[in-house]
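Q: No letters, just coordinates:
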């Protein structure tokens, strides 16, 4: 644990003392200027002239000496310094309070956030200054944290629901088999195998999703065109079973990242495009391209038309097309969520748009080796 420190004077008190000290020093310097440039040139002892000869001369005029001026000046100067000290303390306390008022609001919001209230916002009024920028940055951070926590809560709830489903099905199958000892054991084993395979697939997808969030990714030069060909060849049997044609084309697209994660990204995109396609005669197009500073992977497919407002939700975990559909090859609903995480870890961008004829166009842009090394 860190060393405990005794509480020191508040910032407001230190600012007040600074203001008061500045005023006193400025007043002292002003009085010193008066002494240097005025009083020092007054003679120490000024004597009056001689009387007029021949009788009653008028009294000589009084000419103050340096001592006279000092006796008259020093008390007034001391009083002025005391006044400046009092004015500096009072005025400095008020000014420091006004200056630090935004900091008090920010501190209050910080304590609320530390207590778990992420919905509170500072919303500091006034012109844009350092405190306003700090408050706006803190509000933006709270908004991101609130969204992240909400997403994690939804993810945990959905994951629990998805993991509970195969377990509940398994329990039901076992209960039925226990109640019917003479039932078909082979059919029971087949169904249990299918349910268990789905649970394993979901668990592996969840583990991959958590690993794709890690920043410690081993990066090396990769070619997206080779990854696209490998993923397409692997998923070709699935495409043939579903009557979907897959075409791969494009140029060499050098990028930097983890070959395993980027291959998983490509495979997820191609599998998603095959599964969510037309019932018969569907098509998938996988293309790669090299642009200045960017390697581009694009996967397009035919399929039903999706509303524009639905497209941004497709990267949420457990979202499958128009809802939480459950088909034999629908997957576990984490494909695009994994793609988004892998893209973010590699410093890329993911763009999903709905095609006018139907289906989606998904574009992943990743930094090239030259772009990465220049950072």
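A: It's in. This is a predicted model, so every value here is computed, not measured.

Q: okay, CA-based contacts and neighbour counts for the rest of this
A: Will do.

Q: which residues in the stretch 151-300 of the chain form helices?
A: 185-211, 224-241, 259-275 (DSSP state H, counting those that start in this stretch).

Q: out of those, which comes closest to residue 312?
A: Minimum separation from residue 312 across those (Cα to Cα) falls at helix 259-275, 15.6 Å.

Q: count of residues packed around residue 37?
A: By the criterion of other Cα atoms under 10 Å, residue 37 has 10 neighbours.

Q: show me the contacts for it.
A: Not one residue lies near residue 37 by Cα atoms under 8 Å, 6 or more residues apart in numbering.

Q: Against residue 30, how distant is it?
A: 11 Å (Cα to Cα, to the nearest Å).

Q: now do residue 161
A: Residue 161 sits 78 Å away from residue 30, taking Cα to Cα as the criterion.

Q: Kindly report the same for residue 156.
A: For residue 156 relative to residue 30 (Cα to Cα), the value is 70 Å.

Q: try residue 121
A: Residue 121 sits 47 Å away from residue 30, taking Cα to Cα as the criterion.

Q: quick one: which of those two has more around it?
A: Taking other Cα under 10 Å, residue 121 and residue 30 do not tie; residue 121 has more neighbours (20 against 12).

Q: structure B:
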């Protein structure tokens, strides 16, 4: 009840506190009628001035039947005849202007009415509705098309947020449920080896902390709440490769770095996270090492930086199993893994590429994922140059 009262008060604060006034259609109607009346008055005034120029003030009137004659006021007589007819014309123009203005204003504002109806629907949460205003391009058509585009993006954003919230809830519920089960087991069996329970609880809590930190990082990148500074992507690539060298050795993967100095601007911490996530993902989702094979099988990761006109490019590609194109297009979705939602030996939180995409967009860049013909994935990040 309190929440509903608060919402109602907010609605009143937005619109109901304003004094009522004439509608736009009524104001346009009065404007049309007013301009028409003004034009009529000016036209009648011009006619009257024209008559005054050529009609004398008085004239001699001679009766042909007799010899009587006299002087008559011509202008005053003409005014008595002209004034009632001019008033009738002005009344006609007023009525015509009001009726015609009301009809014309309605036709002119019809597209705006459709846009307003769509806005009301969107305010209730119906984001699937589109205006699709027909006709040639004009101001109303541009406004309607822009609003349709905004609705489409908003619908996609809301759908993505709902999926993200559902997935995040599922991912966070799992470690909490496991922790509860371990604690229940320890409480039910006091003689059970507590070291095993503590180790498992430590691993579960570590994963929950990693997931929470990843969610916070994702939120920070989306809000663009960071300070921009000069950054060299080639140095970040070398730092990420050096940091992840033990992981690469553990998986039997060779990491090679190279390329040009790639200066850009942005958050060094976020761009380092972007590079680290890409290299880590390339190491984990690679060919399984098999040194007993002839020749020995070993996966590779190639990290390359280039300078292009107007920007810099970071490319990370790895060997691995073939990736279907339809799967590559979904890998940036939160909690999406290369094998669907099936966990591998690597305890990732499923936000690596989602964080990469968010950081890239926060730095006004573009992210491209393309399967390699021989297997594996090629990820390209293009950022503006300095």
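A: Cool, got the structure. Quantities reported herein were computed from a predicted structural model and do not represent experimental measurements.

Q: circling back: how about the helices of the stretch 151-300 of structure 1 in JSON lines, adding distance to residue 85 of structure 1?
A: Shown next, in JSON lines, are the helices of the stretch 151-300 of structure 1 (distance: least, Cα to Cα, whole Å):
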{"stretch": "helix 185-211", "distance to residue 85 of structure 1": "62"}
{"stretch": "helix 224-241", "distance to residue 85 of structure 1": "73"}
{"stretch": "helix 259-275", "distance to residue 85 of structure 1": "68"}
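
Q: winner for burial among those helices?
A: Mean neighbours per residue, mean count of other Cα atoms under 10 Å, is largest over the helices of the stretch 151-300 of structure 1 for helix 259-275, with a mean of 22.

Q: and the angle from it to helix 224-241?
A: Helix 259-275 of structure 1 and helix 224-241 are oriented at 40 degrees to each other (axes from the mean of the first three to the mean of the last three Cα atoms, to 10 degrees).

Q: Packing partners of helix 259-275 of structure 1?
A: Applying 3 or more Cα pairs under 8 Å, 6 or more residues apart in numbering; DSSP states H and E, we find helix 259-275 of structure 1 packed against helix 224-241, strand 282-291, strand 294-301, helix 335-345.

Q: ok, now with 10 Å
A: When contacts are defined as 3 or more Cα pairs under 10 Å, 6 or more residues apart in numbering; DSSP states H and E, helix 259-275 of structure 1 sits against helix 185-211, strand 220-223, helix 224-241, strand 244-250, strand 282-291, strand 294-301, helix 335-345, strand 360-367.

Q: out of the helices of the stretch 151-300 of structure 1, nearest to residue 288 of structure 1?
A: Among these, the nearest to residue 288 of structure 1 by Cα to Cα is helix 224-241 (5.8 Å).

Q: Residue 151 of structure 2 -> structure 1?
A: The alignment partner of residue 151 of structure 2 in structure 1, by TM-score structural alignment, is residue 142.

Q: nearest spatial neighbour of its match, skipping sequence neighbours?
A: Among residues not flanking residue 142 of structure 1 along the chain, residue 118 sits closest, at 5.9 Å (Cα to Cα, 6 or more residues apart in numbering).

Q: To which residue of structure 2 is the one you found aligned?
A: By TM-score structural alignment, residue 118 of structure 1 lines up with residue 127 in structure 2.

Q: close enough to count as contact, residue 238 of structure 1 and residue 244?
A: Yes: at 8.5 Å, residue 238 of structure 1 counts as touching residue 244 under the criterion of Cα atoms under 10 Å.

Q: so what's in contact with the two at the same time?
A: Residues touching both residue 238 of structure 1 and residue 244 (Cα atoms under 10 Å, 6 or more residues apart in numbering) are 274-275.
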